[in-house]
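>>> Here is a sequence together with a model predicted from it:
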Amino acid sequence: MTETARPAYKRVLLKISGEALMGDQGYGLHPPTVQRIAKEIKIVQAMGVEICMVIGGGNIFRGLAGSAQGMERTTADYMGMLATVMNALAMQSALEGVGVFTRVISAIRMDEVAEPYIRRRAVRHLEKGRVCIFAAGTGNPYFTTDTAATLRASEMSCQAIFMGKNGVDGVYDKDPKTNPDAKRYDAVSFDEVLRKNLRVMDASAIALARDNKLPIIVFSLDEPGGFRGILSGQGTYTTVSG
């Protein structure tokens, strides 16, 4: 890749799990990992790509897990949304530490720490070269951050969703961590993902992406340079599209 390489997309949404921020700790935030991702985003932004983000909260609290343990589902989901705000603030700090102007935009009002979600304002931030991190999911229980990512990407007129996975460099026909013979798809359709129950996103998020003709690119977040490499047509990944 050269510095003058033309990126494949002008505006993208990067979706990463909360677990991606905890490194090998097993819980919470691992600052060197957060900083590494921030540096990668800075390089991609320097290529002329407008970037927005959605970060999960599973490294701190996962609403569905809380519900499974007897907690009331709505309360558990709101707790999960607050965890995503914590992760968004951590990523904002790391990005601004490397000189990238960033806005955390929350679906739940908390004016002291984040902007409220206003679509036209968020679009303007992107046009001005700021990274927008959408926090607190959709602001509603029973919806995952996968659905929030697809919704925000559609609202922002993104050209693709980049799904950064931990230790997996695409979509496989079965779990490659437990099945050495698992085969990776170079490309797969939305309908096939739903029919075969391939674990890319939850079904409602896949259906929303399909209806809005929004491709999903699944790649490994552990591979240094993976995000910028794919934008230049390199690397290993799976494209989910119509």
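Structure's in. What do you need? This is a predicted model, so every value here is computed, not measured.

>>> use CA for all of it now, contacts and neighbours both
OK.

>>> Which stretches in this protein count as strands?
Listed in chain order, the strands of the chain (DSSP state E) span 11-16, 50-55, 102-106, 115-116, 131-135, 160-165, 171-172, 184-185, 187-189, 216-220, 238-241.

>>> From the contact counts, what lies against the helix ranked longest in the chain?
For the chain, the helix with the greatest residue count under DSSP state H is helix 73-97. Helix 73-97 is packed against helix 31-46, strand 50-55, helix 63-68, strand 102-106, strand 131-135, with contacts defined by 3 or more CA pairs under 8 Å, 6 or more residues apart in numbering; DSSP states H and E.

>>> Next up, a structure to set beside the first:
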Amino acid sequence: MSQRSRARMAEKETDRSRALSAIDPWWNPPWPLAWQRAYHHARKQCGSNQLLVPGDGFAGVGAAAASWLYAQCALFEELDPRQQGLLREIGITAEVAQARQTARYHRTGARIDFAVGLAHARDYVGVHGHLALPHPVQHNGFPLGRWLASKRGEAGAHARRTPAPWPGMQALAALDPWWFPPWAFAWQRDYHRLRLLLAAGLEPPPKLRSWINEQLAQLQTLLPGQQRLLQELKDLPV
């Protein structure tokens, strides 16, 4: 730690930093040291000559390391190219990362990394176009409905404590601006159920027909966001 501090303060490479780089080129990485430690922990579990195989759930790797590796797959494109190079050495390429993001989730008992949930949310939106899924819904074995409900709970609790934005808000809002709507979540689910039926050219059941008639009758009392969403239904075949 002392040598890292000296190296960062030095204007150019010193004899000491060159000597340490000869032992380990990444002894003083430009990214957080915690990442480097986690990488070596995962690499050690992979074995000296064993590459990770996509789709196997990181079999044989501990729960904490598996969760970390899954997060690296989800964030692969955002990593420093040199970090990507280190991951390639254990078999995680851009192609593997993309495949692993959408591979079936394997329960490990470890705390779910936010990037893991975000990767599944991104894949779900790519298919369905929204994140208004019911609590029990799973995506490739991942409890996405429950995970999103917990994130909405965290965001709501954060908003009650402070006006500062909740850390995960921007990432989820980029996938679905109404993932955490300011109105009842049941309204959002009914809206997307109706939208799906109309887009497929199917007749909504009586309950949904009654729901949309009620919304249109009280349109001016709804929030602007709700009004915009209902306006979009006019572009769908009925």
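Received, thanks. Computed from a predicted structure; not experimentally measured.

>>> overall similarity of the pair, as a TM-score.
Overlay of the two chains. TM-score (TM-score structural alignment, normalised by the length of the second structure): 0.25; 105 aligned residues with a CA RMSD of 6.2 Å.

>>> would you list the strands of the first structure in a markdown table and tack on mean neighbour count?
Below are the strands of the first structure laid out as a markdown table (neighbours: other CA atoms under 10 Å):
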| stretch | mean neighbour count |
| --- | --- |
| strand 11-16 | 23 |
| strand 50-55 | 26 |
| strand 102-106 | 24 |
| strand 115-116 | 18 |
| strand 131-135 | 28 |
| strand 160-165 | 24 |
| strand 171-172 | 23 |
| strand 184-185 | 16 |
| strand 187-189 | 16 |
| strand 216-220 | 24 |
| strand 238-241 | 22 |
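
>>> can you put those in a markdown table and add distance to residue 205 of the first structure?
As requested, the strands of the first structure are exported to a markdown table (distance: least, CA to CA, whole Å):
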| stretch | distance to residue 205 of the first structure |
| --- | --- |
| strand 11-16 | 12 |
| strand 50-55 | 13 |
| strand 102-106 | 19 |
| strand 115-116 | 23 |
| strand 131-135 | 16 |
| strand 160-165 | 11 |
| strand 171-172 | 16 |
| strand 184-185 | 19 |
| strand 187-189 | 14 |
| strand 216-220 | 11 |
| strand 238-241 | 12 |
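
>>> Tell me the spacing between residue 32 of the first structure and residue 52 of the first structure.
Residue 32 of the first structure sits 21 Å away from residue 52 of the first structure when distances are taken as CA to CA, to the nearest Å.

>>> and if you look at residue 147 of the first structure?
Distance, residue 147 of the first structure to residue 52 of the first structure, by CA to CA: 15 Å.

>>> List the buried residues of the helix or strand harbouring residue 198 of the second structure.
Residue 198 of the second structure belongs to helix 185-199 when assigned by DSSP states H and E. Within helix 185-199 of the second structure, the residues scored as buried using 16 or more other CA atoms under 10 Å are 185, 188, 189, 190, 191, 192, 194, 195, 197, 198.

>>> Helix or strand next in line after it, which one?
Sequence-wise, the next helix or strand downstream of helix 185-199 of the second structure (DSSP H and E) is helix 206-217.

>>> Helix or strand next in line after that next one, which one?
Helix 206-217 of the second structure is succeeded, C-terminally, by helix 224-232 (DSSP H and E).

>>> Name the residues of the host helix or strand of residue 7 of the second structure that come out as buried.
Assigned by DSSP H and E, residue 7 of the second structure belongs to helix 2-9. Residues of helix 2-9 of the second structure classed as buried: residue 7 (neighbour count, 16+ other CA under 10 Å).

>>> Show me what it is packed against.
Packed next to helix 2-9 of the second structure, using 3+ CA pairs under 8 Å, 6+ apart, are helix 15-23.

>>> Give me the buried stretch members for the helix it packs on, please.
Neighbour-count burial for helix 15-23 of the second structure, counted by 16+ other CA under 10 Å, picks out 17, 20.

>>> what's the angle from that helix to helix 2-9?
Here helix 15-23 of the second structure points in a direction 110 degrees away from that of helix 2-9 (axes from the mean of the first three to the mean of the last three CA atoms, to 10 degrees).

>>> Give the buried residues for the helix or strand following helix 15-23 of the second structure.
Using DSSP H and E, the next helix or strand after helix 15-23 of the second structure towards the C-terminus is helix 33-46. Buried residues in helix 33-46 of the second structure, defined by neighbour count with 16+ other CA under 10 Å: 36, 39, 42, 43, 46.

>>> following the lengthiest helix in the second structure, which helix or strand comes up?
Of all segments of type helix in the second structure, defined using DSSP H, the longest is helix 144-161. Sequence-wise, the next helix or strand downstream of helix 144-161 of the second structure (DSSP H and E) is helix 169-175.
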